[in-house]
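> Need a 3D model of the sequence below.
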Amino acid sequence: MYLYVKALHVFAVVAFIGGMLAMALALRVAIAAPRNMDGGRFGETILRWGGFVTTPALAVVWMSGFTMAFGAGWESSPWLLLKMIPVVLLTGLHSLQATALRRLLREGKMVGPLFRAAPVAILVTFACIAWLAVTKPF
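Here you go, the predicted model:
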């Protein structure tokens, strides 16, 4: 059963990270050319994708992750506790990205310049998570 849950977890992670990177791209476009994003179909499409794919994938990531952790007896492992920090950061960034894009499209509020760093932050954070999950260093 563990391998099935792990496969589901990996699939959901790929869908989630892909959705986060798409959202980051939409925000980068909004920062570069704000007039083109205002009410744009691209941004709306990304928000719909987020609602139908990215956010449910995040829920599956959390549920399958906890299922694996408790099923394998890792709930108190230092590597897993450390891994939770970047996982929570990615979860929060997902929420911030969606809120920023939604506000831009619905209310015309400009996107903060810190979102320019979102793609790099997503990839670096994901690399840390993957390294901790695969190597289980301690």
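> When you work out contacts or count neighbours from here on, use the C-alpha atoms and nothing else.
Fine.
> so what's K83 up against?
Going by CA atoms under 8 Å, 6 or more residues apart in numbering, K83 touches 128-129, 132-133.
> Swap in 7 Å and give it another go.
By CA atoms under 7 Å, 6 or more residues apart in numbering, the residues touching K83 are 129, 132.
> Kindly report the same for V61.
Here V61 is in contact with 9, 12-13 (CA under 7 Å, 6+ apart).
> Also A30?
M37.
> element containing it?
Per DSSP states H and E: A30 is located in helix 2-32.
> Please generate a structure for the following sequence too, so the two can be compared:
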Amino acid sequence: MYLYVKAIHVFAVIVFIAGMLTTAFALRAVATVPQDVSARRLGGIVLQWDGLVTTPALAVVWVAGFTMAFGAGWSSSLWLLLKLVPAAFLTGLHTLQGIALKRQLRAGQSTALLRWLPLAIILTFATIDWLAVTKPF
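Purely as a prediction, here's the structure:
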């Protein structure tokens, strides 16, 4: 059973990270050319995708992750507790991305931090991946 849950978890993580990176790049596209109709359409499509695919994938990531952690007896492992910090950061960042994209599409508001989103997502995911694969503590 563990391998099935792990496969679901890994697949959901891939979908979630891909969705977050897509949203990050859509934020940059809309910020670069805010009056462009195609950029605004892209932003709307990405918001729909986020609601239909990325957000449910995030829920599956958390449920499958906790299922694996408790099923394998890792609930008190230090590596897992440390992994929760960047995982919670990505969850919060996902929420902030959605809010920022809605604001950009509605009012044209943008922030300079948006250009760092892809790097932040990749580095955070790499940290989570390292902790999950190596289980150093």
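> Can I get the contacts of V61 of the first structure in JSON lines including neighbour count?
Shown next, in JSON lines, are the contacts of V61 of the first structure (neighbours: other CA atoms under 10 Å):
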{"residue": "H9", "neighbour count": "22"}
{"residue": "A12", "neighbour count": "23"}
{"residue": "V13", "neighbour count": "20"}
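> Just send the residues you listed back as TSV, with distance to G71 of the first structure too.
Listed next are those as TSV, based on distance: CA to CA, whole Å:
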residue	distance to G71 of the first structure
H9	14
A12	18
V13	19
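> Looking at those, which is nearest G92 of the first structure?
Closest approach between these and G92 of the first structure, by CA to CA: V13, at 15.2 Å.
> what's the average per-residue distance for the helix or strand where P118 of the second structure lies once overlaid on the first structure?
In this assignment (DSSP H and E), P118 of the second structure forms part of helix 117-134. Compared with the first structure after fitting, helix 117-134 of the second structure deviates on average by 0.3 Å (mean CA distance after the TM-score superposition for the first structure).
> what helices or strands is that helix leaning on?
helix 2-32, helix 78-107 (3 or more CA pairs under 7 Å, 6 or more residues apart in numbering; DSSP states H and E).
> What residues of the first one count as buried?
Of the residues in helix 2-32 of the second structure, 5-6, 8-10, 12-13, 15-17, 19-31 count as buried by neighbour count, 16 or more other CA atoms under 10 Å.
> and the gap between the residue lying closest to V29 of the first structure once chain neighbours are set aside and L104 of the first structure?
Nearest residue to V29 of the first structure, sequence neighbours excluded (CA to CA, 6 or more residues apart in numbering): M37, at 7.3 Å. If you measure M37 of the first structure against L104 of the first structure using CA to CA, to the nearest Å, the figure is 8 Å.
> what about S110 of the second structure, which SS state?
The three-state label given to S110 of the second structure by DSSP: H, G, I helix; E, B strand; the rest coil is coil.
> so it touches A29, yeah?
No: between S110 of the second structure and A29 there is no contact under CA atoms under 7 Å: 11.1 Å.
> For the nearest residue to G71 of the second structure once chain neighbours are set aside, give its distance to H9 of the second structure.
Distances taken as CA to CA, 6+ apart place Y2 nearest to G71 of the second structure, at 7.5 Å, with adjacent residues excluded. Going from Y2 of the second structure to H9 of the second structure by CA to CA gives 10 Å.
> One more: P136 of the second structure?
20 Å.
> Repeat that for A132 of the second structure.
Taken as CA to CA, the span from A132 of the second structure to H9 of the second structure is 12 Å.
> my read: S75 of the second structure touches T67, true?
No: applying CA under 7 Å as the test, S75 of the second structure and T67 come out as separate, 9.9 Å apart.
> Distance check, whichever residue in the second structure pairs up with F11 of the first structure against A72 of the second structure.
Per TM-score structural alignment, the equivalent position to F11 of the first structure in the second structure is F11. Counting by CA to CA, the gap from F11 of the second structure to A72 of the second structure is 19 Å.
> All set, thanks.
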